[in-house]
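> what follows is a protein structure lacking sequence information:
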């Protein structure tokens, strides 16, 4: 995985709802190391000790959850799914699509690339506060394509058991988001 999207920037100074020191970032299975996670009203940011890191806008975050199932990942963590592929290869791929007749691009949700990020705090008791801060901040950035998202769920937390056995506390889903999902009963 190309991690050329990492850059240096100052930590957020305004609207920080949660600052979690000593938090490991893992992107698509690749450990970036320990740093500080900033859950701010405007963005979600992570910076290591040298000031290198990444920052995400909330509309790009499709899902966030607290994962406690150590059979899926060895430590409890805040799971974040980004509706894009982070890194240089994804950016190059998008540029090629535009150059090669972007008009034929099919905007099918099934083909949308994703990136999985796990934020593993050294203090696992902080997970609930991290999740709550994420819910609050994400609610400040409703999906403009969903007319119902302003009124749905009011930041409540839900315990769900996914079909693969992973138990998570999930952020409110967007109405209709999982209409085509396969569910085992």
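Sure thing, it's come through. Fair warning: this is a prediction, and the values are worked out from it, not measured in the lab.
> please make it C-alpha for all contacts and neighbour counts, starting now.
Fine.
> can you give me the strands in the protein?
Shown for the chain, the strands assigned by DSSP state E span residues 7-8, 16-27, 30-40, 43-48, 52-57, 61-67, 77-82, 115-121, 158-161, 167-170.
> adding distance to residue 131, write the ones you listed out as CSV.
What follows is the strands of the chain, written out as CSV (distance: least, Cα to Cα, whole Å):
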stretch, distance to residue 131
strand 7-8, 25
strand 16-27, 10
strand 30-40, 9
strand 43-48, 12
strand 52-57, 16
strand 61-67, 7
strand 77-82, 7
strand 115-121, 11
strand 158-161, 11
strand 167-170, 8
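> turn these into a markdown table, including distance to residue 92 and mean neighbour count.
Converted to a markdown table, the strands of the chain look like this (distance: least, Cα to Cα, whole Å; neighbours: other Cα atoms under 10 Å):
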| stretch | distance to residue 92 | mean neighbour count |
| --- | --- | --- |
| strand 7-8 | 18 | 12 |
| strand 16-27 | 19 | 19 |
| strand 30-40 | 20 | 20 |
| strand 43-48 | 23 | 22 |
| strand 52-57 | 18 | 17 |
| strand 61-67 | 21 | 21 |
| strand 77-82 | 18 | 22 |
| strand 115-121 | 16 | 22 |
| strand 158-161 | 37 | 12 |
| strand 167-170 | 32 | 20 |
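> here's the one I want to compare it with:
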């Protein structure tokens, strides 16, 4: 398997077409979401596309350029989350952290300006953002991502091991979330914080605003009780 993002141009059907799936091996569509823009790394936002989520991969196809399309296998995504923090990105989106081939490539990508050039080198792209025109679809898309990620466990995963990088706020206890936040101050995605902080940052974005408010309210109630 080739890790990371890849360009796809093959389509089937009428009009702008749809991606070709490996149906012989059971691959099928889980969700098709029109009106989705994509941002790869620090490159400009690419508009007017359709997002296809299959049992194995995430595919984005341009609605205006039949030769433009990107895909990434779920096994190549180490983390995904809903981002609603304007300090991380100006508009709500699905954020995904993508594996690249080797550690050496990863170091090179941090210092490379290839993401700003006209030539797109997907082997150096580590981040992907998917921006639906209807932000209310974010939670549904996230749930589909989670479902498909569970269908694609890492080959070396132990039986029964859970992927704690895909859980949402409703699966966390208030005390756990509050403790997590206190130990991990937020850093906007895209800044050079190092990989270990990046994963924590994206996970924090998935924590619902209501949970923040609940934690803050608990703290205020505690302060009043001591006065």
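Structure received. Small disclaimer: the values here were computed from a predicted structure and weren't measured.
> how alike are these chains, TM-score-wise?
Scored by TM-score structural alignment, normalised by the length of the first structure, the superposition of the two chains gives a TM-score of 0.65; 141 aligned residues with a Cα RMSD of 2.8 Å.
> so what's the residue most central in space within the first structure up against?
Closest residue to the average C-alpha location of the first structure: residue 80 at 2.8 Å, with Cα atoms, centre = their mean. Neighbouring residues of residue 80 of the first structure by Cα atoms under 8 Å, 6 or more residues apart in numbering: 61-65, 116-119.
> which of the residues you listed still touch in the second structure?
Retained in the second structure by both residues aligned by TM-score structural alignment, their matches' Cα atoms under 8 Å are the following of those: 61-65, 116-118.
> which two of these have the greatest separation?
Across those, no pair lies farther apart than 62 and 118, at 13.8 Å, counting by Cα to Cα.
> coming back round to it: any idea how far residue 35 of the first structure is from the residue nearest to the centre of the first structure?
Applying Cα to Cα, to the nearest Å, the value for residue 80 of the first structure to residue 35 of the first structure is 16 Å.
> and if you look at residue 66 of the first structure?
For residue 66 of the first structure, the distance to residue 35 of the first structure equals 19 Å [Cα to Cα].
> any idea what the residue nearest to the centre of the first structure aligns with in the second structure?
Using TM-score structural alignment, the equivalent of residue 80 of the first structure in the second structure is residue 96.
> what residues are up against the residue lying closest to that match once chain neighbours are set aside?
Excluding the flanking residues, the one nearest residue 96 of the second structure by Cα to Cα, 6 or more residues apart in numbering is residue 80, at 4.2 Å. Contacts here follow Cα under 8 Å, 6+ apart; on that basis residue 80 of the second structure touches 94-97, 142, 145, 165-166, 202.
> and the furthest pair within the residues you listed?
The widest separation within those (Cα to Cα) is 14.9 Å, between 145 and 202.
> which one of the strands of the first structure lies closest to residue 89 of the first structure?
Across the strands of the first structure, residue 89 of the first structure has its closest neighbour in strand 115-121 (12.7 Å, Cα to Cα).
> show me how far stretch 77-97 of the first structure is from its chain's centre.
12 Å (Cα atoms, centre = their mean, to the nearest Å).
> apologies, that question was intended for stretch 204-218 of the second structure.
Here the centre of stretch 204-218 of the second structure is set off from its chain's centre by 21 Å, with Cα atoms, centre = their mean.
> just the element for residue 180 of the second structure, please.
Using DSSP states H and E, residue 180 of the second structure sits in helix 174-183.
> ok, back up a step: which of the strands of the first structure sits closest to residue 95 of the first structure?
Comparing the strands of the first structure by Cα to Cα, strand 115-121 comes nearest, at 18.3 Å.
> for that closest one, give me the average deviation versus the second structure.
Here strand 115-121 of the first structure, set against the second structure after superposition, deviates by a mean of 0.5 Å using mean Cα distance after the TM-score superposition for the first structure.
> what's that strand aligned against in the second structure?
The aligned range for strand 115-121 of the first structure in the second structure is 126-132, by TM-score structural alignment.
> ok now that stretch, how far from the chain's centre?
With Cα atoms, centre = their mean, you get 6 Å for stretch 126-132 of the second structure.
> ok, stretch 21-32 of the first structure next?
12 Å.
> do stretch 77-91 of the second structure as well
Distance of stretch 77-91 of the second structure from its chain centroid, counting by Cα atoms, centre = their mean, is 7 Å.
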